[in-house]
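Asker: structure here, sequence nowhere to be found:
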């Protein structure tokens, strides 16, 4: 019951809107007729109606005026001069009453600011790893806590390598020998020390102290005092803080104009009002399958070390503007069936629909890639009413056709009665326009609304709304 009440509400609203549009258009045509009668020059021009129609059921045409058999309203006349070259003529007074507003399509470059979230991380180019060059035992730790700042050359850990102890003892014994054979073995002893990776300054017993290669933060400690560490085992990981990386995920639709060198501004909640400026270093060559985003990397200077890895950041990118294109208000675009179109006001005062291909959008404006040259008058308000009337006149169906003129001539030349002969056209079924998915085998009154059922003919294009 709730769904049926909601359907009735939507139907009532649709009837009110379409009824108001039809009444406004009929009133405009009536005013035009009155002005023509008052003007002696216009009296010589005979305006003959091609047919009459119900705005609620525009695909049904009638030879004579009267009351609609479907809705409680008068039929609306369709004049031959109401559409010229796929255009719709509307009286100036009616334009003002309907709130139709036009603007000029100007050529320019659209400035688009892409704003995405990001995360601050270590600059891995400044990362250093301190490891054991031989099987050793940790004798003493000088730095015991992670995330402690260290200076370049500061002592980190003292280790003892038993394998080094034997090699050092042999080298020292050969160094004190005076015989010719001992001096011959000294060079071989030094080669052995280099092969074992014994650094300079290693003391007796294979003891040595490892120091920090750079100034930074100890981000990881892999051992503790008294533990044994195998050859190549990580002892300390140290990261520099002079620069940091900011990684952000950009949607595919916002990647246009973003490349290495694109300026970027980064802000963090921990430092309100402070802006860090940098540039895109690289677009990472991988797209996330789930979110359809591509990650990019920004390098920021961090001399004071105030930016810490893990901070949430807001990234504002300034992509290149690209070529000039006609720019129109985004609200002027009409989306239908996966396509975009605009309503243009011609020099003859007629409104015409034009199919366009759009590009980027920013600050209420949209690029038009194809369909406009620039300088055209575009309807920015009230375009949906004109679009509905263009649909009634068949202008939209003839968009992109190579035989527009012949199609209009054939339509205007065909008598309306020819399309309504019951002997030539047999309805497939009858339906309620408010409930198009319900079909009936016989004509009559709708069980849902206070209106007559509408026939559906085989030669009529089936709309998605009327499919069962």
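Answerer: That came in fine, so what should we check first? If you're wondering where the values come from, they're calculated on a predicted model, not measured in any experiment. Numbers count the residues shown, from 1 in each chain.

Asker: going by C-alpha atoms from here, please, whenever you check contacts or count neighbours.
Answerer: Noted.

Asker: show me where the stretch 101-250 of the chain has its helices.
Answerer: Per DSSP state H, counting those that start in this stretch, the stretch 101-250 of the chain carries helices over the ranges 162-176, 180-196.

Asker: and stretch 285-293, which residues are buried?
Answerer: Neighbour-count burial for stretch 285-293 flags residue 293 (criterion: 16 or more other C-alpha atoms under 10 Å).

Asker: A further structure is provided below for comparison with the first:
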């Protein structure tokens, strides 16, 4: 809507949008702060304004993401030869072929296997029990099946090519060998994957990682079978973060007894994170999300509204957590809020009016220096309680203004210092009164009384001459010798 287009009566803008009545500001609206708009009850009713309260409650949180079906690697077996040789016969022809446990996979000719068989035959002929046991153990270590060993013992004949069998049922994957291939230890000939259960690898955002725990229920749907849902669980949350996508990998496990789930399928998953502790929340529709901030339209009463910024947290099925910006019981607009926001945001400072921070930006407090960090221009000081900020007495590290000479400070120095809150998390020492021994409490209004050295960011360089206060009352006609203090802002 063009904010410069105005009319003296109701109607539509050149863009076809309904004009919103704006009334002359009265004393109440003027005191409500920038961005406050006032509309009549009739208009509130006509545009369908609905107001809800911010209140505490459990957020039923779900995380929606996508993932890919993969083999359950706990049930994925890789086939490697333990000797050098040549593939004499291959019983499986292509990846994806189903296989049963004990079914032959390939036949291998290897001189090393021939020698191992000859050792067994020689031990049998000599009837040497120890040699027979050693020869059998060697054949087993080379993955020769017990049925083959028993056959050699019965026939006492060496087999030139040995058959190797599937260790489990499943499907063939990563078939990297053909008949006649020369193979050696370390080569992955093929893999056998069991699809009775599958994994789904998904990714969640960094801020969602703490919500996902192993064992939580997961619902999955696939595009190729609309209307069908699979129920699984979170199997593992990976401990590392992808520094490029800022996401965390999550492994989900699903039963797949009918083998409908196949590796590399694309899946939509929903992770039920369960009920959380009660948190301040508002309906999802009340939150206005822009490119650089989240905000809501605050209902101030008597037809007044204002857009303010908030910090949103976890998102549930129908509500969103508000971390900062609202107080329990405050009312926000959940319907027609975009119309009100478009008008209020033109002049709003997006700050709450009736909860402005009344705490002073700077305070003076008694303190004692614990240490001086000259290289960082910082000090550690134990200060008394600060009632203005609701601070108890404690020891803290403070940055010190560049205009204050740290050479005048040392461990044990008693002083009266000014702490300034530059922003919500940054506190700086901007003024100090160094108390001499025997001096009582010093305040900024009476900085010229007593023996005091004064430094402040409001004075470029101040030299204070000490003076001696006389015990007897001075006559009004006598000139008192006091050093002059340049003291601004204290």
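Answerer: Noted; the coordinates are in hand. Quantities reported herein were computed from a predicted structural model and do not represent experimental measurements.

Asker: re the thing from before, and of the helices of the stretch 101-250 of structure 1, who's closest to residue 77 of structure 1?
Answerer: helix 180-196 (101.3 Å; C-alpha to C-alpha).

Asker: distance from that closest one to the middle of the chain?
Answerer: 69 Å (C-alpha atoms, centre = their mean, to the nearest Å).

Asker: for that helix, packing partners?
Answerer: helix 162-176 (3 or more C-alpha pairs under 8 Å, 6 or more residues apart in numbering; DSSP states H and E).

Asker: go through the helices of the stretch 101-250 of structure 1 and pick out the most buried.
Answerer: When the helices of the stretch 101-250 of structure 1 are scored by mean count of other C-alpha atoms under 10 Å, the highest mean neighbour count falls to helix 162-176 (a mean of 16).

Asker: that one against structure 2, how far on average?
Answerer: Mean deviation of helix 162-176 of structure 1 relative to structure 2 after superposition (mean C-alpha distance after the TM-score superposition for structure 1): 2.7 Å.

Asker: against which helices or strands is that helix packed?
Answerer: With 3+ C-alpha pairs under 8 Å, 6+ apart as the test, helix 162-176 of structure 1 has helix 180-196 packed against it.

Asker: and the angle from the helix it packs on to helix 162-176?
Answerer: 150 degrees (axes from the mean of the first three to the mean of the last three C-alpha atoms, to 10 degrees).

Asker: what's stretch 113-130 of structure 1 aligned against in structure 2?
Answerer: Aligned by TM-score structural alignment, stretch 113-130 of structure 1 falls on residues 62-79 of structure 2.

Asker: quick one on the thing from earlier: which of the helices of the stretch 101-250 of structure 1 sits closest to residue 138 of structure 1?
Answerer: Using C-alpha to C-alpha and comparing these, the one that lies nearest residue 138 of structure 1 is helix 162-176, at 11.7 Å.

Asker: picking up where we left off before, turn the helices of the stretch 101-250 of structure 1 into TSV, including distance to residue 393 of structure 1.
Answerer: TSV is the format used below for those (distance: least, C-alpha to C-alpha, whole Å):
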stretch	distance to residue 393 of structure 1
helix 162-176	96
helix 180-196	91
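
Asker: those helices: which one's closest to residue 273 of structure 1?
Answerer: Comparing these by C-alpha to C-alpha, helix 180-196 comes nearest, at 54.7 Å.

Asker: what's the closest one in contact with?
Answerer: With C-alpha atoms under 8 Å, 6 or more residues apart in numbering as the test, helix 180-196 of structure 1 has contacts from 133-134, 164, 167-168, 170-171, 174-175, 177.

Asker: repeat that for stretch 33-52 of structure 2.
Answerer: With C-alpha under 8 Å, 6+ apart, stretch 33-52 of structure 2 has contacts from 21-23, 29, 282, 299, 302-307, 331-337, 343-350, 353.

Asker: show the end-to-end separation of that stretch, please.
Answerer: End-to-end distance of stretch 33-52 of structure 2 (C-alpha to C-alpha, to the nearest Å): 22 Å.

Asker: over to stretch 135-144 of structure 1?
Answerer: 21 Å.

Asker: coming back round to it: so which of the helices of the stretch 101-250 of structure 1 is nearest residue 302 of structure 1?
Answerer: Closest approach to residue 302 of structure 1 among those (C-alpha to C-alpha): helix 180-196, 38.8 Å.

Asker: show me what residue 277 of structure 2 lines up with in structure 1.
Answerer: Aligned partner of residue 277 of structure 2 by TM-score structural alignment: residue 323.

Asker: can you get me a residue count around that match?
Answerer: 9 (other C-alpha atoms under 10 Å).

Asker: quick one: what helix or strand has it in it?
Answerer: Under the criterion DSSP states H and E, no helix or strand holds residue 323 of structure 1.

Asker: now do residue 396 of structure 2
Answerer: strand 394-400.

Asker: so the match of residue 277 of structure 2 is in contact with residue 111, correct?
Answerer: No - using C-alpha atoms under 8 Å, residue 323 of structure 1 makes no contact with residue 111, being 11.1 Å away.

Asker: and the strand ranked longest in structure 2, which stretch of structure 1?
Answerer: Looking across structure 2 with DSSP state E, the single longest strand is strand 229-242. Using TM-score structural alignment, strand 229-242 of structure 2 lines up with residues 275-288 of structure 1.

Asker: run the chain-centre distance for stretch 193-203 of structure 1.
Answerer: For stretch 193-203 of structure 1, the separation from the chain centroid amounts to 59 Å (computed by C-alpha atoms, centre = their mean).

Asker: circling back: and the buried ones among the contacts of stretch 33-52 of structure 2, selectable in PyMOL?
Answerer: Filtering those down to the buried ones (16+ other C-alpha under 10 Å) takes a single PyMOL command:
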select buried, resi 21+29+282+299+304+305+306+307+331+332+333+334+335+336+337+343+344+345+348+349+350+353
